[in-house]
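using only what follows, build the 3D model:
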Amino acid sequence: MYRSNLPHVLSFINLKGGVGKTTTAVAVAEMLAHELRKRVLLIDLDPQTNATINLISEKRWDELDREGQTIAQLFEDKINLHRKPKFDVEKAIVRGVSTVDGGIARLDLLPSSIRLIDFEERIAMISYNPGFLISPLDVLRQALEPVLERYEYVIIDCPPSLGSVTKNGLRISTGYVIPTIPDIVSTWGIYQIVQNVRSFGARFGRVLEPLGIVATKVQRNNLHARVMEDLFHGRLGKFSEEGVPQPRFFKSRIPLAVDVARGGDADAGLRTLKSKYGIEAYEALHELALEIWALCEARCH
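Now for the predicted structure:
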């Protein structure tokens, strides 16, 4: 049974970029906080910082980055133990974020930085630093220990890789979601994700299973319809060949919508989530948040 005093921590992962991973992660976090009234922390582990800029202004992000209050600084501090650390999780977390209505009261953000690119390859080496007493994959977990119990849900936007940064996110995750465009190119790596994450969890004596696959940027064409039919029936690629069960396929289908791009503008003056995402995308994303909430609640019982 899941410990009720800890949050559900869900990583959003796909090895391919451009599949709507960040948009889906941000929207689910906003829906859980605003519509379902849950206390939510979104952690941006992607050095592209798209989730961060989706939720706060570039000016605010630049201030935080200059002050050393982003994820990049957390890892830089651990790499350079001879320097006085700058990162403070209490100062780094931005409270009440979103482009909607001046911010959502229950939604907080731990921002990323493009400087994180510089540290991906060096994270594995920090265990060689004299005085470093924890695994390089536990850096994020250790930093979040003082704050995790404040939240009911933690949503992690991971970079499109299974490197050390993503593994820091998986180390604290209770499950993960795989957003994908329903085409051949975007779905081919899903088997590798599931196998690698399963092996990673086993290293720490944990069962880390996917919550499900969600179709994103869906268009009304024959290819998308055929791939979604295969996903629905569990016929995705190597899963059937290797005898490994394919993750569930969420009922929600996130449409390709131009309104979603506008929703990432912190200065757009948006008042509601419907205006941010457009009616069709809003309804699909709201349904997805409800599906995720129901699956997480079922794990508690």
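
please count neighbours and contacts with C-alpha atoms only from this point.
OK.

grab the longest strand from the chain for me.
strand 210-218 (DSSP state E).

what packs against that one?
For strand 210-218, the packing partners by 3 or more C-alpha pairs under 8 Å, 6 or more residues apart in numbering; DSSP states H and E come out as strand 175-180, strand 249-255.

in the next helix or strand after the longest one, what's buried?
Downstream of strand 249-255, the next assigned helix or strand under DSSP states H and E is helix 258-262. Taking 16 or more other C-alpha atoms under 10 Å as the neighbour-count basis, helix 258-262 is seen to contain the buried residues 259-260, 262.

just checking, what packs against helix 258-262?
helix 273-277.

chain center to the next helix or strand after the helix it packs on, what's the gap?
Note on helix 273-277: by DSSP H and E, the next helix or strand toward the C-terminus is helix 279-299. The chain centroid and the centroid of helix 279-299 are separated by 15 Å under C-alpha atoms, centre = their mean, to the nearest Å.

can you list contacts of helix 279-299?
Identification of contacts with helix 279-299 by C-alpha atoms under 8 Å, 6 or more residues apart in numbering yields 1-2, 8, 24, 27-28, 31-32, 211, 250-257, 260, 273-274.

just the buried members of those residues?
For the contacts of helix 279-299, a burial check counting by 16+ other C-alpha under 10 Å picks out 8, 24, 27-28, 31-32, 211, 250, 252-257, 260, 273-274.

hmm, who's touching stretch 81-100?
Applying C-alpha under 8 Å, 6+ apart, the external contacts of stretch 81-100 come out as 30, 54-56, 64, 67-70, 73-74, 77, 103-111, 129, 132, 143-144, 263-273, 276.

list the buried residues of that stretch.
87, 89, 92-100.

next up, for comparison:
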Amino acid sequence: MKSIGFFNNKGGVGKTTLLCNVAASLAIQFKKKVLVIDADPQCNASAYLLGEDHLEQIFLDNNFYSIDSFFDPVRRGQGYPQQMPEIVHSERFKVDLIVGNPKLSIREDLLATDWAATRNGEHRGFQTTYVFKELISRLDTYDIIMIDMGPSLGALNRAVLLGVDSFLMPLSVDIFSMMAVENIMKSFKTWQSALSDAIKKYILEEGNSFNIADKPVEWNLNFAGYVMQQYKAKSKAGIREPVAAFERIITKQKDELVELCSFFDSDIDDLNLGEIPTLSSVVPLSQQAHAPIFELSARDGIVGSQYTRVSEAAEFFHKIAANLLERVEK
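As a prediction, the model looks like this:
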């Protein structure tokens, strides 16, 4: 089982659309057993994968054991619960889902407060910080677990990133996305250093390591790669012409990515998983139908030239899924 967080601390980069369609490609095209965990309090992945009636039924059910409920015993200092969050199925995406919950945003305070305890080497802190790693470790019947994350470098996303095997970074060509890479790099260095010291303190205090699934925790996050969202460019005689301002950003962004790849002892050329063109005409239809873009048809409202966009989407998403599989299965 491989777990992958889809992460960028800048919003508007098409993260959830990318995750859901790549997840569907892995399930439909590559016959993988895929689970999506919606760890974004905005719950966009849940709203994309499930119909409104299904979501309403879940949120109105007081007995539904949610991802947020998994935190309750941890908050009370009772350790990890035996009960697991309920798993539902997305029929058209062909993936399973642990539905998101807006209450996860409240857990940010718990995770932030207990991070201080983690840095002091305290058992309570480690238990809270590694709650997602514990959750993921119990889901080993899946081939791939993909986690949707909000655009933040806060405590919630830190806990997710310390729990997954690797992360994938969606990028757009803009100055803020470029700055996000730099911020991520700084945060990773800080977290890695703090965790290294915390583990030493824990072992000194407890006389043994803190284990999840019988394995000692450590900084072992990998970079699965990045996907670039193409910018809109003018075409002349059917040929896409570069735009100088965007090309400057791409050049600077590549410099930042080289540094990030170096941090993970990887080559940037191996981490480019593909590009996504502008699919604005079909994304709303995909969201409305709760279906992958590459599976849309006339019954979903596809007409005329949109069939070409659907066909192109199949090519792009299947290629990215194939490249991602190659990366994580090395």
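
please state their TM-score.
The TM-score (TM-score structural alignment, normalised by the length of the first structure) is 0.78; 273 aligned residues with a C-alpha RMSD of 3.1 Å.

circling back: could the helices and strands packed on strand 210-218 of the first structure go into JSON lines alongside distance to residue 219 of the first structure?
Output for those, formatted as JSON lines (distance: least, C-alpha to C-alpha, whole Å):
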{"stretch": "strand 175-180", "distance to residue 219 of the first structure": "13"}
{"stretch": "strand 249-255", "distance to residue 219 of the first structure": "6"}
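
mean deviation, the longest strand of the first structure versus the second structure?
Compared with the second structure after the fit, strand 210-218 of the first structure shows a mean deviation of 2.1 Å (mean C-alpha distance after the TM-score superposition for the first structure).

helix or strand next in line after that strand, which one?
Sequence order places helix 222-232 as the next helix or strand after strand 210-218 of the first structure, per DSSP H and E.

ok now that next one, how far from the chain's centre?
25 Å.

just want the angle from it to strand 210-218.
170 degrees (axes from the mean of the first three to the mean of the last three C-alpha atoms, to 10 degrees).

give me the buried stretch members for helix 222-232 of the first structure, please.
Applying 16+ other C-alpha under 10 Å to helix 222-232 of the first structure flags 224, 227-228, 231-232 as buried.

wait, is residue 147 of the second structure part of a helix?
No - assessed with DSSP: H, G, I helix; E, B strand; the rest coil, residue 147 of the second structure is strand; it does not lie in a helix.

aligned counterpart of it in the first structure, please.
Aligning on TM-score structural alignment places residue 147 of the second structure opposite residue 156 in the first structure.

dump the residue contacts of that match.
9-12, 25, 42-45, 169.

secondary structure for these - can I get that in CSV?
Formatted as CSV, the contacts of residue 156 of the first structure follow (three-state DSSP):
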residue, secondary structure
9, strand
10, strand
11, strand
12, strand
25, helix
42, strand
43, strand
44, strand
45, coil
169, helix
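
just those now: which is nearest residue 216 of the first structure?
residue 25 (11.4 Å; C-alpha to C-alpha).

aligned partner of that closest one in the second structure?
Match for residue 25 of the first structure (TM-score structural alignment): residue 19.

isn't its match right up against residue 148?
Yes - counting by C-alpha atoms under 8 Å, residue 148 is a contact partner of residue 19 of the second structure at 7.1 Å.

how about the strands in the second structure?
Counting by DSSP E, the strands of the second structure are 2-6, 34-38, 88-90, 95-98, 144-148, 166-172, 211-212, 215-216, 222-229, 235-236, 239-240, 272-276.

neighbouring contacts of the longest one?
With C-alpha under 8 Å, 6+ apart as the test, strand 222-229 of the second structure has contacts from 4, 13-14, 165-173, 261, 264, 270-278, 320, 324, 327-328.

buried ones among these?
Here, 16+ other C-alpha under 10 Å leaves 4, 13-14, 165-173, 261, 271-276, 320, 324, 327-328 buried among the contacts of strand 222-229 of the second structure.

residue 297 of the first structure - how many residues pack around it?
Counted by other C-alpha atoms under 10 Å, the residues lying close to residue 297 of the first structure total 13.

from residue 201 of the first structure, how far off is it?
Residue 297 of the first structure sits 22 Å away from residue 201 of the first structure, going by C-alpha to C-alpha, to the nearest Å.

repeat for residue 235 of the first structure
25 Å.

what of residue 60 of the first structure?
Using C-alpha to C-alpha, we find residue 60 of the first structure at a distance of 36 Å from residue 201 of the first structure.

ok, these two, which is more surrounded?
Taking other C-alpha under 10 Å, residue 60 of the first structure and residue 201 do not tie; residue 201 has more neighbours (17 against 12).

now do the contacts for the more buried one.
Neighbour list for residue 201 of the first structure: 171, 207-208 [criterion: C-alpha under 8 Å, 6+ apart].

among those residues, name the buried ones.
Among these, those buried by neighbour count (16+ other C-alpha under 10 Å) are 171, 208.

quick one: map residue 185 of the second structure onto the first structure.
Mapped onto the first structure by TM-score structural alignment, residue 185 of the second structure lines up with residue 194.

once you drop chain neighbours, what's closest to that match?
Sequence neighbours aside, residue 210 is the residue nearest to residue 194 of the first structure in space, at 7.2 Å (criterion: C-alpha to C-alpha, 6 or more residues apart in numbering).

what is the burial count for the aligned partner of the one you found in the second structure?
Under the alignment (TM-score structural alignment), residue 210 of the first structure pairs with residue 223 of the second structure. By other C-alpha under 10 Å, 21 other residues sit near residue 223 of the second structure.

tell me how far residue 223 of the second structure lies from residue 118 of the second structure.
Using C-alpha to C-alpha, residue 223 of the second structure is found at 24 Å from residue 118 of the second structure.

next one: the longest helix anywhere in the second structure to chain centre, how far?
Scanning the second structure for the longest helix, with DSSP state H as the assignment, gives helix 175-206. On the basis of C-alpha atoms, centre = their mean, helix 175-206 of the second structure sits 18 Å off its chain's mean C-alpha point.

report the angle between that helix and strand 166-172.
For helix 175-206 of the second structure against strand 166-172, the angle by the same axes, to 10 degrees is 160 degrees.
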